[in-house]
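> sequence and predicted structure, then a few things I'm wondering about:
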Amino acid sequence: MPSIPGAVRRTVMLTAGIVLLGACGGEGGSPSGAAAEKGGAGYPVTLENCGRTVTVEAAPHRAVSLNQGSTEILFSLGLADRLAGTATWTDPVMKGLEEADAAVPRIAENQPSSEKVLDKEPDFVSASFESTLGKGGVAPREQFEELGVPTYLSPTDCTAKDNTGSSDGSRTKPLTMESVYDEVHDLAEVFGVTERGDALVAGLRERIETATADIDASDTTLLYWFANSEAPYLAGCCGAPGIITEELGAKNVFDDTHEEWPQINWETVADRNPDVLVIGDLTRKSQTAESAEKKIEFLETNPATKNMDAVRHKRYVLLSGQAMNPTIRTVEGVERVAAGLRSFGLAG
């Protein structure tokens, strides 16, 4: 990853771009004209975000979103025209957002360099994971902020979470959808579209209520497999899969670990013998057995797993990677797992 000093030559251009963009008109009640030069009505916006105070002087018009989860929130808020670029995708874009996605350049399918991000002259940068805006990621938050670019990190990755150990971190207490809703409200406030944020959250809450109505899965055990067949990443108790499990009243067979995605051997998985396997259907190619098809092929031929109850009865629920991360698509996860349990006769 290029160091920021190599990009300092852009500082004057970047700062000038932010001032000029702040003077442009925009939809959703964004400021225009002389008022925008002073930030406009409702600005500056100041947020407490993952232990940092973030101040946004004017509604962003050239934002860059560095993770798919953050990007899909911004698209869902109708902000595609305020984005200069996106990056780090694991799945096809959420249904209904294809037009927005097509209108915004992808800086990189995976993690971009800081130089490529700065080439977009961003006036705001958002990310879903601390690793994206930390050492070894695109660039630490401080480096963007030194250039006058405010940054935002999803509270789902810092609320009651320790990211100092393994790459995926561990939870000190279970995550809830409230952290996702907080992210929606924060981003809506930053962009000056708070009513859209309220409407989006209300819709997500309603979908969960509908999906979980009259369901009783208290006698059902689940296992969540995100990626990798050689050393599989399986869900611990308390991340996004924990939200799904809790909403349905079921039990995660690995709820005794607080690691986000511990790597657990297949013999231990077979010993836990879950009723249902929730399988990540990813389109990326950075691990072994990314697609659901490859995962199922492995499960049905591996000596350690082929005799598990869920495998013999083909009790599989397929989810996008984003539904297994703490995002607005976690709601999609609740809906699909609920539908799967009902189809298997395991919903009470």
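Looks like it arrived, so ask away. Note that the structure is predicted; figures quoted are calculated from it, not measured. Residues are numbered from 1 along each chain as shown.
> only C-alpha atoms for contact and neighbour calcs from this point on.
Will do.
> residue boundaries of the strands in the stretch 151-300 of the chain?
Ranges of strands in the stretch 151-300 of the chain, per DSSP state E, counting those that start in this stretch, are 151-153, 161-162, 170-171, 221-227, 233-234, 251-252, 276-280.
> ok, and here's another one to check against it:
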Amino acid sequence: MKNFGLALAVALLSSSAALAEVSVQSCNRTVEFDGVPQRAVSNDSNLTEMMLALGLQENMVGYTGVSGWRTLDAELTDKVAVLPELSPKYPSKEVLIGADADFYFAGWNYGMKVGGEVTPETLEPFGIKVYELTESCIHLGEKPKVSMDDMYNDLLNLGRIFGVEARAEALVQSYRDELTQFKAGLKTSDTPLRVFVYDSGEDSPFTAGRYAMPTAMIEAAGGTNVLDTLEKSWARVNWEAVVEANPEMIVIVNYGEVTAEQKREFMLNNPAFAELDAVKNDRFVTLEYAEATPGPRNIKAIKKLAAAFWGN
């Protein structure tokens, strides 16, 4: 009986240890966790909203990279009110270390720069684990074309990291079901609507390419990104490429000092764009920053796009 009891205790301890250890794929790395992060930091509004959508605010010590550019969804501000913003833009390594962070949820060009001061490698010696936004992995090498699964993958991985798998799975399934039901009733045309994403810039536009979330959202709404062949996520292009593609609809991303209305007026009043179908017919739709980037607002944003594209 003593031997049986000892064996049972060992088995229970081994089982407990196995449950405590989690590994997830983060871009080209496997990240292992031997416990649930207790002092997490998220960067950017959309990544912070992912954390909040999973109810993880009690595991967070703060967030970064929001007020320097944009604001949080009004529906979620109450949840984040108890958390400090540690840096208005990208945090320095010192900011994260000073907050005694044990986890950083960011992405490439979403709080980290390739070869920059803050990376998984530079934070590892300080015990700060990093999970990278899936959409941003293209900055490190090849990845599949963007899809809604990029966003779902991040929520599911966060669920595993923070021990709320069931919550994450339920949330993702609700998104999948909502989108499937919506698309089943969506009335479009046989030819996808030609769409250009205008993020910012007058001399040369900053736009969404093949690996940026708006491409997947536009397709879900019955359109096609006219710069789908651009082997980038978010990047600058020449206006000539936009004119040649002749979009029928322009999606404006609203954030920063230049308002969505100012961006629209720039295109409407520039003779270079006068012959674009979207300009001639004044067909514009605005997405807020957190709607256009991977996060909890993507499904509602697809519905907004479809309403502008097809009137349903």
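Everything's here; your move. As the structure is a computational prediction, the values presented were derived from the model and not from experiment.
> circling back: of the strands of the stretch 151-300 of the first structure, which is nearest Leu200 of the first structure?
strand 151-153 (19.2 Å; CA to CA).
> what's the matching range in the second structure for that closest one?
Aligned by TM-score structural alignment, strand 151-153 of the first structure falls on residues 130-132 of the second structure.
> that stretch: average distance to aligned residues in the first structure?
On superposition with the first structure, the mean distance recorded for stretch 130-132 of the second structure (mean CA distance after the TM-score superposition for the first structure) is 1.1 Å.
> that stretch: which residues count as buried?
Residues of stretch 130-132 of the second structure classed as buried: 130-132 (neighbour count, 16 or more other CA atoms under 10 Å).
> just stretch 88-96 of the second structure next, same as before
88-92, 96.
> residues contacting the match of strand 151-153 of the first structure, please?
Contact with stretch 130-132 of the second structure is made by 26-27, 31, 103-108, 119-120, 123, as judged by CA atoms under 8 Å, 6 or more residues apart in numbering.
> so what touches the lengthiest helix in the first structure?
Looking across the first structure with DSSP state H, the single longest helix is helix 194-212. For helix 194-212 of the first structure, the external contacting residues (CA under 8 Å, 6+ apart) are 76-77, 181, 184-185, 187-189, 247-248, 328, 331, 334-335, 338-339.
> widest-spaced pair of those?
Glu189 and Ala339 (34.1 Å).
> of these two, which one has the most company?
Glu189 (21 against 16; other CA atoms under 10 Å).
> ok, now how distant is Leu76 of the second structure from Leu133 of the second structure?
20 Å (CA to CA, to the nearest Å).
> the more surrounded of those two?
Leu133 (22 against 13).
> ok now do the counterpart of His61 of the first structure in the second structure, which residues does it touch?
Using TM-score structural alignment, the partner of His61 of the first structure in the second structure is Gln38. If you count contacts by CA under 8 Å, 6+ apart, Gln38 of the second structure has them with 58-61, 102.
> apply 10 Å and report the result again.
Shown in contact with Gln38 of the second structure (CA atoms under 10 Å, 6 or more residues apart in numbering): 56-61, 101-103, 162.
> just the helices in the first structure please.
Counting by DSSP H, the helices of the first structure are 11-22, 33-37, 68-76, 98-103, 114-118, 141-146, 177-190, 194-212, 240-248, 266-272, 292-301, 309-312, 330-343.
> now the ones you listed in a markdown table, with distance to Lys135 of the first structure?
Shown next, in a markdown table, are those (distance: least, CA to CA, whole Å):
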| stretch | distance to Lys135 of the first structure |
| --- | --- |
| helix 11-22 | 21 |
| helix 33-37 | 34 |
| helix 68-76 | 20 |
| helix 98-103 | 28 |
| helix 114-118 | 12 |
| helix 141-146 | 9 |
| helix 177-190 | 23 |
| helix 194-212 | 31 |
| helix 240-248 | 24 |
| helix 266-272 | 32 |
| helix 292-301 | 32 |
| helix 309-312 | 40 |
| helix 330-343 | 27 |
